[in-house]
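Undergrad: structure for this input, please:
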Amino acid sequence: MTDPTAFDTPQGARAYPLRTTRGEFAVVDMPPAAEAEVRGVALMLPGFTGSKEDFNLVHAPLAARGYRTIAVDGRGQYESDGPADDESAYEQSELAQDVLAQAEALGTPVHLVGHSLGGQIARCAALLDHSPFRSLTLLASGPARISVSQEQRVKLLRDALDVMTMTEVWEAIRAMGPPEEVGGPARGLGTQEQLRRRWLGTSPAQLRVTGRQLCGEPDRVAELSALPLPFHVVSGARDDTWPVTVLDEMAVRLGAHRTVVPGAEHSPNVDQPLPTARALAGFWDEHTR
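TA: Predicted coordinates for the structure are as follows:
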């Protein structure tokens, strides 16, 4: 019998634990479509309070363009194990080392995509070692700390996690309505029971530490721009976590290709998956030849 609290795996994809030198990570892995010319491999990192399922709607269109796509739960996210109390395990450099291990386990250079918090972890991984990556796409992920309004919401969540259980916090989030970053990618993605299961599967220590990262991240664009990688900055037409003008400026500083997805907000991969997938594949095609 199908578990009603489990997310559906996209047709043709496989969900399994990816074994790496730094442990196992839950992934959804979609091969290229049988009739498509094989073009490359992409590794996709979700954002704060998110999971690999945030990319479910872009797997099929990217497979049709010839790309194998692997979306991963980071350490302590949903179905990837992580300590409940050891906050040192979730420092950004540790999470970035995990990404390097995931790329190594895939055994081929990958196009790296990071959504929101995942984009800042992705750039940290590239700064540690860019050699496993063919390109870097920052998907609704800005140059430094999040906006003041979102910072206030994240701080509220961190304070709640200090005194409440994950179940109690979930009920409080539902009552106040999630901001774009805290639970934003979930809109229209799953049932309340599926989202609740994801929330309860996430380590509170991971949320506390990565929440602090979002509120204190330094600007590392100059360092990143020095890397010999093609960059792509993608966002919706509206974003309260990093204003679109901030993302525009970051793209200029990076010398990056820039895509604004009409009709999308902080999660273009969920809000407008088909144009988002076309933008990703078009950029990768340019750097596959």
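Undergrad: contacts and neighbour counts: CA atoms only from here.
TA: Noted.
Undergrad: where's the spatially most central residue of the chain relative to residue 73, distance?
TA: Nearest to the geometric centre of the chain sits residue 46, at 2.0 Å (CA atoms, centre = their mean). Applying CA to CA, to the nearest Å, the value for residue 46 to residue 73 is 7 Å.
Undergrad: and this one, please, so the two structures can be compared:
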Amino acid sequence: MSQLLTLTVPSSARARSLVTSRGTFAALDMAPESSVPHMGTALMVPGFMGSKEDFLPMLSPVSRAGYRVVTIDGRGQYETGGIHPPATYAREELAQDLTAVVEAVGDGPVHLVGHSYGGLLARVAVLHTQGDPSLWRSLTLMNFGPAEVSAQQRERLRLLLSVLDSMAPEEIWPFLGGHDATVPDDVRSFMRTRWLANDRSHVKAAAEHLLTEPDHTAALAAIDLPKAVVSGSPDLTWVPEGVAKMADALSAQLIALPGGGHSPNVHRPEETTAALTKFWDAITTP
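TA: Modelled structure (predicted):
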């Protein structure tokens, strides 16, 4: 599950409903101050049972570096919830959602950043569009591995899938976490509210994708697009050694962040931002 430690929203971040050709997506949108040169735009995609709020700690530092940052709730997630047919959660359908979001943002091509399950969707989107340079300026996979999740996480996901149809979301919540004493009460309450707002079909599809994702490393390596791989550790979802091998096969810049855990965007936001904006700056400035 995506992690959170704070719900503080920067004063200049704008909550908005992003109207696209494929529906309306809840988003946070933060542009640099007018005195800061505009370097580009980043689109950040949250992970399994996550939301746009997962990137709150990064909004201000990314903006200070001159980048507009847009982060979304994907189809069926939190404030982009509602009930959708299961077929709309196919990988390719969700990839088309990301393309529609970029077109609606209207400031492309974007630096695409996917965290965990969001990395899976970001990779599918880039492959589906063959790395279309009018859409994507770069791709960053954050704590996402080459294929399905680790054996330990597969066991947990199968258990979740086994009870989704027989237990109410409220009954499942106590087993999903939220017991970390370092998590403030307001954040724990938010995470419960977010879980209850998720479309059950979204949760099922995401869990199944994480259980069955093939290794598309070779196909992605053939796409001519600057790539980075962020690897926070320790991480039980994808083994960091496997993530590093994937980065090497992709000829991607590997950004290792010890102490970042599965969510370096939360636990090491300043370091994550510094490394990413340096990567983006190198692309923008020859």
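Undergrad: identify the contacts common to residue 46 and residue 73 of structure 1.
TA: Here residue 46 of structure 1 and residue 73 share the contacting residues residue 52, scored by CA atoms under 8 Å, 6 or more residues apart in numbering.
Undergrad: excluding its backbone neighbours, what's nearest residue 235 of structure 1?
TA: Excluding its sequence neighbours, the residue lying closest to residue 235 of structure 1 (CA to CA, 6 or more residues apart in numbering) is residue 140, at 4.6 Å.
Undergrad: same question but for residue 203 of structure 2, I mixed them up
TA: Residue 203 of structure 2's closest residue in space is residue 49 (CA to CA, 6+ apart), at 7.3 Å.
Undergrad: next, count neighbours for the one you found.
TA: Around residue 49 of structure 2 there are 21 other residues, counting by other CA atoms under 10 Å.
Undergrad: any idea whether it is helix, strand or coil?
TA: Of the three states, residue 49 of structure 2 takes coil according to DSSP: H, G, I helix; E, B strand; the rest coil.
Undergrad: then residue 19 of structure 1?
TA: The three-state label given to residue 19 of structure 1 by three-state DSSP is strand.
Undergrad: to which residue of structure 2 is it aligned?
TA: Under the alignment by TM-score structural alignment, residue 19 of structure 1 pairs with residue 19 in structure 2.
Undergrad: report the aligned residue range of structure 2 for the one helix or strand residue 234 of structure 1 maps to.
TA: Under the criterion of DSSP states H and E, residue 234 of structure 1 resides in strand 231-236. Aligned by TM-score structural alignment, strand 231-236 of structure 1 corresponds to residues 227-232 of structure 2.
Undergrad: give me the mean deviation of that stretch from structure 1.
TA: By mean CA distance after the TM-score superposition for structure 1, the fitted stretch 227-232 of structure 2 averages 0.5 Å away from its aligned residues in structure 1.
Undergrad: centre of the chain versus that stretch, how much separation?
TA: 12 Å (CA atoms, centre = their mean, to the nearest Å).
Undergrad: and if you look at stretch 10-20 of structure 2?
TA: That offset, for stretch 10-20 of structure 2, works out to 17 Å (CA atoms, centre = their mean).
Undergrad: which residues are in contact with the residue mapped onto the residue nearest to residue 235 of structure 1 from structure 2?
TA: Alignment note (TM-score structural alignment): residue 140 of structure 1 maps to residue 143 of structure 2. Residue 143 of structure 2 makes contact with 115-116, 119, 229-232, 235, 238, 243, 262-263, according to CA under 8 Å, 6+ apart.
Undergrad: cool, residue 225 of structure 2 as well?
TA: Neighbour list for residue 225 of structure 2: 131, 133, 136-139 [criterion: CA under 8 Å, 6+ apart].
Undergrad: just to revisit the earlier point, just checking, the residue nearest to the centre of structure 1 touches residue 114?
TA: Yes: counting by CA atoms under 8 Å, residue 46 of structure 1 does reach residue 114; the two are 6.3 Å apart.
Undergrad: next one: residue 98 of structure 1 from residue 129 of structure 1, what distance?
TA: Going from residue 98 of structure 1 to residue 129 of structure 1 by CA to CA gives 12 Å.
Undergrad: and for residue 21 of structure 1?
TA: Here the criterion is CA to CA. By it, residue 21 of structure 1 lies 16 Å from residue 129 of structure 1.
Undergrad: so which of those two has more stuff around it?
TA: Each of residue 21 of structure 1 and residue 129 has its neighbours counted (other CA under 10 Å); residue 129 has more, 14 against 11.
Undergrad: find the residue closest to residue 8 of structure 2 in space, skipping its chain neighbours.
TA: Once flanking residues are discounted, residue 8 of structure 2 sits nearest to residue 56: 7.1 Å by CA to CA, 6+ apart.
Undergrad: can you name the next helix or strand after the helix or strand encompassing that neighbour?
TA: For residue 56 of structure 2, the enclosing helix or strand under DSSP H and E is helix 56-64. Note on helix 56-64 of structure 2: by DSSP H and E, the next helix or strand toward the C-terminus is strand 67-72.
Undergrad: okay, the angle between that next one and helix 56-64?
TA: Between strand 67-72 of structure 2 and helix 56-64, the angle comes out at 150 degrees (axes from the mean of the first three to the mean of the last three CA atoms, to 10 degrees).
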